[in-house]
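Enquirer: This is the structure alone, sequence omitted:
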């Protein structure tokens, strides 16, 4: 699976910040399938992007493109767009929330993702 970033309302992919110098999306933009169990102990196929980040504050959506590799051929299968979400500047960031139960379940199965349990207080 490949991921790219879209504006809150547009369908055009955003690759650079407004000044055109930096890529707006950083981290691994491609994920292979992971066969894991969910919080109900059901097996599933999951694509995880543990180090994905957006460098510019604003409201965005992610677009996920699913491809299938068959022998030496690559086939596009489907794409889906996330709901809008907000990216904050460091000064406006409201603080971390605890990791989801699904994230914790994946980490318990050996997937290398950061899990937050003790959040403390932010000053």
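Expert: Perfect, I can see it now. Since the model is a prediction, treat every value here as computed from it, not as a measurement.

Enquirer: When you work out contacts or count neighbours from here on, use the C-alpha atoms and nothing else.
Expert: Will do.

Enquirer: Find the residue at the geometric middle of the protein.
Expert: Nearest to the geometric centre of the chain sits residue 49, at 4.7 Å (C-alpha atoms, centre = their mean).

Enquirer: Next up, the contacts around it.
Expert: Residues in contact with residue 49 (C-alpha atoms under 8 Å, 6 or more residues apart in numbering) are 28, 29, 30, 31.

Enquirer: Buried only: go through the residues you listed for me.
Expert: Neighbour counting by 16 or more other C-alpha atoms under 10 Å classes 29, 30 among the contacts of residue 49 as buried.

Enquirer: what about versus this one:
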């Protein structure tokens, strides 16, 4: 649990996608690749999309446009939130990231303090060091045809949403059978009341 006065103004986390095993595609569809530097770490993954162009001889030639595979806001600032146990903590929310291509991926998160060591401002004099790096477990990215469906929102996501964080929360399905049964019971009650009133009027006439 952190102290309320702890300054989180200059803490940021950068997100990147990693795919350690990729195979080149030759069917004209988007292909992906990941460059490995001297230390064996994976750099930013780039996908290549073919562009069909018509040259002077009216022959089709294909060039590749390079785009970052990770889509969305890949940098998040620190936010103080309460977890499921009611404890105050520091969290970094990435609510709109996605990937362009299918496959098996990991997300890599790098924590950096971009604050100046000499003043309460952004550090512009030196390079800010990465304080910690963590990777997620592998997960599968599907195409639209193979997509199995949206999973239920987690309890932690709902907890953050209640605190004002804009996270897409899936609404739970309402039991239609239960609602229909309630309506039927209500209609039966009204019919019973009407029937009793009619009987009362008949008794008065007699």
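Expert: Looks like it arrived, so ask away. The structure displayed is predicted, hence computed values, not measured ones.

Enquirer: TM value for the aligned chains?
Expert: The TM-score (TM-score structural alignment, normalised by the length of structure 1) is 0.88; 120 aligned residues with a C-alpha RMSD of 1.9 Å.

Enquirer: Format the contacts of residue 49 of structure 1 as a markdown table; extra columns: distance to residue 43 of structure 1 and secondary structure.
Expert: Below are those laid out as a markdown table (distance: C-alpha to C-alpha, whole Å; DSSP: H, G, I helix; E, B strand; the rest coil):
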| residue | distance to residue 43 of structure 1 | secondary structure |
| --- | --- | --- |
| 28 | 24 | coil |
| 29 | 24 | coil |
| 30 | 22 | strand |
| 31 | 18 | coil |
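
Enquirer: for the contacts of residue 49 of structure 1, which one is nearest residue 38 of structure 1?
Expert: When the contacts of residue 49 of structure 1 are compared for distance to residue 38 of structure 1 (C-alpha to C-alpha), residue 31 comes out closest, at 17.9 Å.

Enquirer: Alignment lookup: that closest one to structure 2.
Expert: Aligned counterpart of residue 31 of structure 1 in structure 2: residue 76 (TM-score structural alignment).

Enquirer: ranges for the helices of structure 2?
Expert: Secondary structure of structure 2 by DSSP state H: the helices cover 155-162, 176-205.

Enquirer: Among these, which comes closest to residue 112 of structure 2?
Expert: helix 155-162 (22.7 Å).

Enquirer: What residues in structure 1 pair up with the closest one?
Expert: With TM-score structural alignment applied, helix 155-162 of structure 2 matches the range 101-108 in structure 1.
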